[in-house]
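Could you look at this predicted model? Sequence included:
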Amino acid sequence: MADTRPSTPLSFSELGVPAALVSVLTEAGITAPFPIQTATLPDSLKGRDVLGRGRTGSGKTYAFVLPLLARLAEGRGKRQPGRPRALVLAPTRELASQIEAAMAPLAKAMNLRTITIFGGVRPNPQIQGLRNGVDIVIACPGRLADHVQSGHCDLGSIEITVLDEADHMADLGFLPVVRRLLDKTPSHSQRLLFSATLDAGVDVLVKRFLHDPVTHSVDSAQSPVGNMTHHVLHVSKEGRVPVLADLTAAPGKKIVFTRTKHGAKALTRQLNARGVPAVELHGNLSQNARTRNLTEFGTGTARVLVATDIAARGIHVDDVSLVVHADPPVEHKAYLHRSGRTARAGAEGTVVTLMLDAQVSDVRDLTRKAGIKPTVTRIQLGDALLTQIAPGERTYVAEADRPKAEPARPSTGGGGGGGGRRRGGNGGGGAPKSSTGGGGGRRQPAKSGAGRSSAGRSSGGTGGGTHSASSFSSARRGR
């Protein structure tokens, strides 16, 4: 296994990235590669099959976007109707959107055309886009398989295939459809596989589809981000929501994870009822609602995103200061991926797990397997530790200024392909992904692709909201 980290960091140009792409990166303030990019770019730019592993937020998206665009631009292939030249497979709709957001300005610079393919939206615009001819398809497996089966997409001209978050696709049960799709790509084409972990499910894909791959692993599979602070707060059943409301009423963006879709919806309502602007994200929402809620969270209209594991990987929003496991996850991998929504790209962050009496043993095992040693404290509302964990004045918002809820809609059969066709066993919420994209300075992870959509606007909300509703006039200050 190669672990190639030069003592003197190389620039993108020195790694072989074309000048046109370097120029776009520089305009975005991105000048220094992350370790996963430094390790993999020399091999992927040469056309080698690459197996790359790095934790969430490590910069894997640019590690495959840059060589994919560079090699397509220098290749001899022509854009043809219904026959894309490159394929990027992602486990969820949100991740596919964020990959496209990161790729779009770079692809434009190379005169390459992209399209996203996933469920939850009408297929006809996707079909028309394929007919018009695209170079790169960024897709969730299920909906793409539908287009292939119906003859609207032919994978016989694929030159490069990327599997992003391969371990998560395995967790969601996508491996059979992924194998069928890869079988339709040319066997001699380049394949790049990126994942946070390289476990048994991923190994099946590696052995079958990658040819003499170069493996690069840039961090320990269990290593949590070094500048995260981990707390376990032992709360009573009655105190769980009040403690959570206090933490989330502090300044800054927070993501709260629940185990089930029902739990996410209920907790969102409870937080909003207490004056904390919150939106939900789970598989029962329509795609428009998912997009709008992510936009409201990204722009700060809602300070809190309450989500199932659908947001555990790939969702990137700048400056998430706190992640709360309102329901401790079942697996340690889920803990690490959820926690990775904060402390990204060198920033600091705090992770809190709320633990009930019946969960003590499970949480102890969970943190041990995750390789972390949290501070464990029995706590109740009013404890000074709460303001140490989430500093600042608690503010609450009047009902009229809170985000407007969208009724949940059961998924229809035709829309299941993107991040929602099959969900893992954590309450049906699924579990997304790690992604990077455009940013400023050396902070490379992209803002949510959903934030680019005009469909994400809502009539409710006034931003962060600092005035108190009458029922919360006695809001606690940070003391």
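Yep, it's here. Numbering: from 1, shown residues only.

For the rest of this, base every contact and every neighbour count on C-alpha atoms.
Noted.

So Val88 belongs to a strand, correct?
Yes: according to DSSP: H, G, I helix; E, B strand; the rest coil, Val88 belongs to a strand.

Can you give me the neighbour number for it?
25 (other C-alpha atoms under 10 Å).

OK, contacts around it?
Ile136, Val137, Ile138, Ala139, Thr161, Val162, Leu163, Asp164 (C-alpha atoms under 8 Å, 6 or more residues apart in numbering).

for comparison:
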Amino acid sequence: MNTKPSAPGHAGAGTPRAVAPRGELSAKTLTPGSPPATSFAELGLPAEVVRVMTGLAVTEPFPIQAATLPDALRGRDVLGRARTGSGKTLAFGLALLVRTAGRRAEPKRPRGLVLVPTRELAQQVGDALEPYALALKLRLVTAVGGLSIGRQVTELRAGADVVIATPGRLADLVARRDCHLDQVRITVLDEADQMCDMGFLPQVSELLEHVPAEGQRMLFSATLDRNVDELVRHHLHDPVLATVDRAAGAVTAMEHHVLHVHPADKYATATEIAARDGRVLMFLDTRHGVDQFTRHLRGCGIRAAALHSGKSQPQRTHTLAQFKSGDITVLVATNVAARGIHVDGLDLVVNVDAPADPKDYLHRGGRTARAGESGRVVTLVTPGQRRDVNRMMSDAGVRPAVTQVRSGEEKLTGITGAKRPPVVAKDAGGNAPFRGLGTRPGRAPKESRKSAEARKVAEARKAARVRRGR
């Protein structure tokens, strides 16, 4: 095993270390009250990395970065709890890169690994770390589904120092023997709670069995529930716990609004919100609902695009780029966009369909009010949903402002900036584009028994009149 330090002043990724009992948290627990570092240089980062950060105007560490970087740079296992958008990527990424630098990876054998739940998050992590990897002469490879596995194999064969991957695609590459994890010395699990929620826990655990036991492990998550605790107990050595947010996620940096709407007015209300000045991210439950609502918005002259798992990765990447640049102003999405998307200056998230799970609510809302900025989360609620939404909000630790609204009202404009769309769809009263679909686009119309009986009676009477006329 190579014991040469990877960077001056830091223990190299290959440096042997004593393995402490797994699953026992260090007595050192960092909280928001801990004295923060005022610069990245104070945290022990090398000069070439600090120069890049200065050029990118990244000068003051966020709390999670100040709390974790010193221990991570020393090779300690780290368990970080912080909400989405709090700076976790650089918290683990800078330590990973600095400790990996100094030795080239062999073909198919990366030396650093970052596991993430979604393709979007993998791309975001890669984009965030690329400037620092270039400064340290490291090669990053992203391995996710939806893109050519052949190209990823070629990049791995050329020598990838750090692989950023989703569990499914990495498992495929390992099974094909196109990627070997026996030389990985630093492993990061980012958004571990979502990986568990999405059913990746068995795959993640199996992949970690391929990674050398003496390597450094860092796990970052917005919540530390039962499944995440299982990963901690089985795969981390004496980790330092760094907590900079409440377990439920920080919700005080954003405004939360529940808008009570009539079912027949729900999508007219959502359309007027979409027509506001500025960008908005809107969530619906189903892919079909997302596609249908997006078509409706475009028909109203609103620059909207859809994002869900039915889109190819190039389509998803292109759509996100358009949204970030402002070429489209409304992104309509399923929960695929609830994590892994960072858009600067996004001040409004709308739950057209209210989520059932408090975690989903917090992560949808986490797309706004990022990095200390302000933002609003608006949830449209029909009468039949009020009890369930109240319970979900309570579990999420949120006390929203509740307002009864209708489309076209000043109250709606005051809260969301809503206005009439530039093109009014034909027969645009209420839910006209979705008439017969109930309160959720994409659902098949369901005729009540009373309506069916009335229709049959009317048809029988009409037939009788026709016969008499003959």
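In hand now; what should we look at? A quick note: this is a predicted structure, and the numbers were derived from the prediction, not measured.

sorry, back to before: need the max-distance pair from the contacts of Val88 of structure 1.
Ile136 and Asp164 (14.4 Å; C-alpha to C-alpha).

who's in contact with Gly82 of structure 1?
By C-alpha under 8 Å, 6+ apart, the contact set of Gly82 of structure 1 is Leu130, Arg131, Asn132, Gly133, Val134, His152, Cys153, Asp154.

typo on my end, it should be Arg55 of structure 1
With C-alpha under 8 Å, 6+ apart, Arg55 of structure 1 has these contacts: Ser195, Ala196, Thr197, Asp219, Ala221, Ser434.

counterpart of the last one in structure 2?
It refers to Ser434 of structure 1. Pairing criterion TM-score structural alignment: no partner of Ser434 of structure 1 within structure 2 is identified.

hang on, Ser86 of structure 2 packs against Ala371?
Yes: at 5.4 Å, Ser86 of structure 2 and Ala371 qualify as touching, with contact defined as C-alpha atoms under 8 Å.

which residues in structure 2 does stretch 186-202 of structure 1 align to?
The aligned range for stretch 186-202 of structure 1 is 212-228, by TM-score structural alignment.

quick one: buried residues of that stretch?
213-224, 228 (16 or more other C-alpha atoms under 10 Å).

ditto for stretch 127-139 of structure 1
Quick answer for stretch 127-139 of structure 1 (16+ other C-alpha under 10 Å): Ile127, Gly129, Leu130, Gly133, Val134, Asp135, Ile136, Val137, Ile138, Ala139.

and the residues you listed, which two are the farthest apart?
Gly133 and Ala139 (15.3 Å).

just to revisit the earlier point, which pair of the contacts of Gly82 of structure 1 spans the longest distance?
Across the contacts of Gly82 of structure 1 (C-alpha to C-alpha), the longest gap, 13.4 Å, separates Asn132 and Asp154.

what residue of structure 2 matches up with Val65 of structure 1?
With TM-score structural alignment as the criterion, Val65 of structure 1 matches Gly93.

Let's verify its match: helix, strand, or coil?
helix.

Now for it: which residues touch it?
Contacts of Gly93 of structure 2 by C-alpha under 8 Å, 6+ apart are Leu129.

quick one: it from Leu189 of structure 2, how far?
Counting by C-alpha to C-alpha, to the nearest Å, the separation of Gly93 of structure 2 from Leu189 of structure 2 is 11 Å.

Same check on Ala306 of structure 2?
28 Å.

ok, the two, which is more surrounded?
Higher neighbour count among Ala306 of structure 2 and Leu189: Ala306, with 24 against 21, using other C-alpha under 10 Å.

counterpart of that one in structure 1?
In structure 1, Ala306 of structure 2 lands on Glu280 (TM-score structural alignment).

Not counting sequence-adjacent ones, nearest residue to that match?
Val306 (4.7 Å; C-alpha to C-alpha, 6 or more residues apart in numbering).

Can you get me a residue count around the residue mapped onto that neighbour from structure 2?
In structure 2, the residue matched to Val306 of structure 1 (TM-score structural alignment) is Val332. Neighbour count for Val332 of structure 2, taken as other C-alpha under 10 Å: 27.

Next up, the contacts around the spatially most central residue of structure 2.
By C-alpha atoms, centre = their mean, the mean C-alpha position of structure 2 lies nearest to Arg339, the distance being 0.5 Å. When contacts are counted by C-alpha under 8 Å, 6+ apart, Arg339 of structure 2 touches Thr84, Thr118, Glu120, Leu121, His363, Arg364, Gly366, Arg367.

If we go by neighbour counts, what in the longest helix anywhere in structure 2 is buried?
When structure 2 is parsed with DSSP state H, its longest helix is helix 449-469. Buried residues in helix 449-469 of structure 2, counted by 16+ other C-alpha under 10 Å: none are found.

which residues touch it?
Residues contacting helix 449-469 of structure 2 (C-alpha under 8 Å, 6+ apart): none.

doesn't Val317 of structure 1 fall inside a strand?
No: using three-state DSSP, the assignment for Val317 of structure 1 is coil, not a strand.
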